[in-house]
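[1] no sequence for this one, just the structure:
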């Protein structure tokens, strides 16, 4: 493993030396792969345009991130920015210098890459949905157009994934083999959900059971290894120790922060889809109108831009996790139920005034 790590350090040094001028672009691509963007950007847009795709996107993002957490706990992967300080590979304190950035100091284990895995899962859903739509809408005789569309969409897909992977390596938060593992894991999860149509018709009871299972399995796994004197949060103090700027350490990058955030979103989606507001707003004739859906998409995107401004206390981790769960649950409730219901009521009011 030291071979992969030391080889990865050389690649990171090369990237930081020769591609420093592209930092803004690479930092942007790192943000593109941030799993949190699924809930604040991709989901509100896609759900209003296609409820099936939006629902699948949340399931893929949550389950993919859950698997990523479990594998991180199993693989005990180091991150480059602290590995060079902890390893004995470099004698006489001759460890190489890796530049750190505001997005470098993630506190969880590094393998596999959550950004690479999450980005691939979500973009896989979007590309396959777009291909499905174009294939169904275009005449079957346009074989060349089908092939061009297929080639273009998958080329864009892989361009985005490679850029996200390079960006994560560039900022020294992942080794190259960790982003490759993330890509492989993301592909497996996304492909598995292509053959799991049952989630699209899941009841509220199914959402509740899934939430309970995911939480209890992760918590039980953590407690079991604690009994075996294995601390799954071993990476947090190391990250705090070697991060160049204490302000770059954020509690929302800890392993449990992502877990509770995702569970909150999934449970919120379950309540939203099974709510009367959703059934009245999106299942009637309004749900078939493109103008109604576009208006809902714009309103959802605008409303969720306020979400980051809701600050929760970070001085106590259990309280932070609880409030993080409560903060995440309203996201799908807003997108799926509240916004469409409000738009429907506004449209009805305006129609009455024009009569």
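    That came through, no problem. As the structure is a computational prediction, the values presented were derived from the model and not from experiment.
[2] could you use CA atoms for every contact and neighbour count after this?
    OK.
[3] and residue 299, what is it in contact with?
    Shown in contact with residue 299 (C-alpha atoms under 8 Å, 6 or more residues apart in numbering): residue 339.
[4] which elements pack onto the longest helix anywhere in the chain?
    The longest helix of the chain (DSSP state H) is helix 143-170. Contact analysis of helix 143-170 by 3 or more C-alpha pairs under 8 Å, 6 or more residues apart in numbering; DSSP states H and E lists helix 2-18, helix 23-32, helix 114-137, helix 176-194 as its packing neighbours.
[5] at 7 Å what do you get?
    Here helix 143-170 is seen to pack against helix 2-18, helix 23-32, helix 114-137 when contacts are counted using 3 or more C-alpha pairs under 7 Å, 6 or more residues apart in numbering; DSSP states H and E.
[6] quick one: the ones you listed as JSON lines, columns for mean neighbour count and distance to residue 354 too.
    Formatted as JSON lines, the helices and strands packed on helix 143-170 follow (neighbours: other C-alpha atoms under 10 Å; distance: least, C-alpha to C-alpha, whole Å):
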{"stretch": "helix 2-18", "mean neighbour count": "16", "distance to residue 354": "61"}
{"stretch": "helix 23-32", "mean neighbour count": "17", "distance to residue 354": "43"}
{"stretch": "helix 114-137", "mean neighbour count": "21", "distance to residue 354": "36"}
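[7] for comparison:
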């Protein structure tokens, strides 16, 4: 069996590596071609070009790279048509991936499967019907997504979310981390200003200002800032002006598994977190760490996106658990004072913390904690679709 697999960003690469591993387990003769990152390469993929060329987010950010992305789109479609795989498996990065799938389906009968359902439940609901014209199957990470696509005739399988299958740091690992970071028994706030340079540049100054009144109210509070390797230098520079002598977790120079283990320990060691909006809210829920979510973006991107989103929350813990227990501050509301007040409220209110703990536990159960690993479930769905 031949699979052409395409991922466009690190989260998709992790999903791709897991489903490739599952496919090899269930169908040992499988071979892979396509575009991916280190996780997919480790499972046997030779990437046609570096995946990070596709890791662009936001309307204003995409425009300067439009011609190059369009050229890569044409190349990718041609490669799929030339190699004639049994299935084209595109993973996340919908602006690129779904264009590839659409053009492939226009010119062939190659089976097209997309992994990670676009958020039609949040905005642009009409995408579901359009996708049904060229996709044969969709794999969803969130349990409430399949009906949105099945209603328009597109097969959609919930395969579980990978965060629910990730290991959680042990008490011994947490104790070792706290000792290594010099935290002692102090209450600890985890601050996560994003993993892209644009995010970090916008959010870190706001988050830093939110720390000032918070540290005054809670003088013994310690701040820990995990940094992605490609923005670690930026983070180290930006937190120099923060109060509270923050501890930056710089993964550069560490082996990948050690950096991951340290980050996992930091997540579970924290009493509370301030995080950029995104999948990180589920990572915090997996570690049972209460949180406040905040996010800002390029002005043009915000003006367009805020008019299209039809939900009153974008935080995944809120959506999966069906609650609104995680406070969020988005766009113009992403300001230091209200963020600091929300963090103070959580630090001071056992009832608010208990509500979040219950919501996080519910979200992990709904996402498949304790069930078969999502990569293997996704692989089963792909093979079932092929008959």
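    Cool, the structure landed. Here the structure is a predicted model, which is why all the values come from computation and not from measurement.
[8] TM-score of the superposed pair?
    TM-score of the superposed chains, computed with TM-score structural alignment, normalised by the length of the first structure, equals 0.25; 147 aligned residues with a C-alpha RMSD of 6.6 Å.
[9] secondary structure class of residue 6 of the second structure, three-state.
    Following DSSP: H, G, I helix; E, B strand; the rest coil, we place residue 6 of the second structure in the strand state.
[10] to clarify, my last question referred to residue 273 of the second structure.
    Under three-state DSSP, the three-state class of residue 273 of the second structure is strand.
[11] now for it, how many residues are close by?
    23 (other C-alpha atoms under 10 Å).
[12] quick one: it from residue 281 of the second structure, how far?
    Using C-alpha to C-alpha, to the nearest Å, residue 273 of the second structure is found at 9 Å from residue 281 of the second structure.
[13] next one: residue 114 of the second structure
    Taking C-alpha to C-alpha, one finds residue 114 of the second structure at 23 Å from residue 281 of the second structure.
[14] mind listing the strands for the second structure?
    Per DSSP state E, the second structure carries strands over the ranges 2-7, 31-35, 87-91, 111-115, 137-140, 156-158, 188-192, 222-226, 247-249, 272-276, 291-295, 328-330.
[15] okay, these in CSV with distance to residue 59 of the second structure next?
    Conversion of those to CSV gives the following (distance: least, C-alpha to C-alpha, whole Å):
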stretch, distance to residue 59 of the second structure
strand 2-7, 19
strand 31-35, 23
strand 87-91, 20
strand 111-115, 22
strand 137-140, 24
strand 156-158, 28
strand 188-192, 23
strand 222-226, 27
strand 247-249, 31
strand 272-276, 19
strand 291-295, 16
strand 328-330, 17
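[16] looking at these, which is closest to residue 212 of the second structure?
    strand 222-226 (11.4 Å; C-alpha to C-alpha).
[17] quick one on the thing from earlier: of all the helices and strands packed on helix 143-170 of the first structure, which lies closest to residue 48 of the first structure?
    It's helix 114-137; of those, that one is closest to residue 48 of the first structure (C-alpha to C-alpha) at 13.5 Å.
[18] what sits up against the closest one?
    33-35, 53, 57, 60-61, 64-65, 68, 146, 150, 153, 157, 161, 164-165, 179, 182-183, 185-187, 189-190 (C-alpha atoms under 7 Å, 6 or more residues apart in numbering).
[19] give me the angle between it and helix 23-32.
    Using axes from the mean of the first three to the mean of the last three C-alpha atoms, to 10 degrees, the inter-axis angle of helix 114-137 of the first structure relative to helix 23-32 is 70 degrees.
[20] could you check the angle helix 176-194 makes with helix 114-137 of the first structure?
    Using the same axes, to 10 degrees: helix 114-137 of the first structure against helix 176-194 is 40 degrees.
[21] start to end distance for stretch 135-146 of the first structure?
    Length of stretch 135-146 of the first structure, first residue to last, C-alpha to C-alpha: 7 Å.
[22] wait, stretch 62-71 of the second structure
    14 Å.
[23] residues of that stretch that come out buried?
    residue 69 (16 or more other C-alpha atoms under 10 Å).
[24] pretty sure residue 53 of the first structure contacts residue 45?
    No. Assessed by C-alpha atoms under 7 Å, residue 53 of the first structure is found out of contact with residue 45, at 10.2 Å.
[25] who's more crowded, these two?
    Taking neighbours as other C-alpha under 10 Å, residue 53 of the first structure and residue 45 compare with residue 45 leading, 23 against 20.
[26] in what helix or strand does the nearest residue to the more buried one once chain neighbours are set aside lie?
    In this structure, residue 45 of the first structure finds its nearest non-sequential neighbour in residue 297, 5.2 Å apart by C-alpha to C-alpha, 6 or more residues apart in numbering. Under the criterion of DSSP states H and E, residue 297 of the first structure resides in helix 290-304.
[27] and the next helix or strand past that helix?
    helix 317-328.
[28] buried stuff in that next one?
    Residues 320, 321, 323, 324, 325, 326, 327, 328 are the ones in helix 317-328 of the first structure that count as buried (16+ other C-alpha under 10 Å).
[29] between these, which is nearest residue 221 of the first structure?
    The closest of those, once distances to residue 221 of the first structure are taken by C-alpha to C-alpha, is residue 321, at 17.9 Å.
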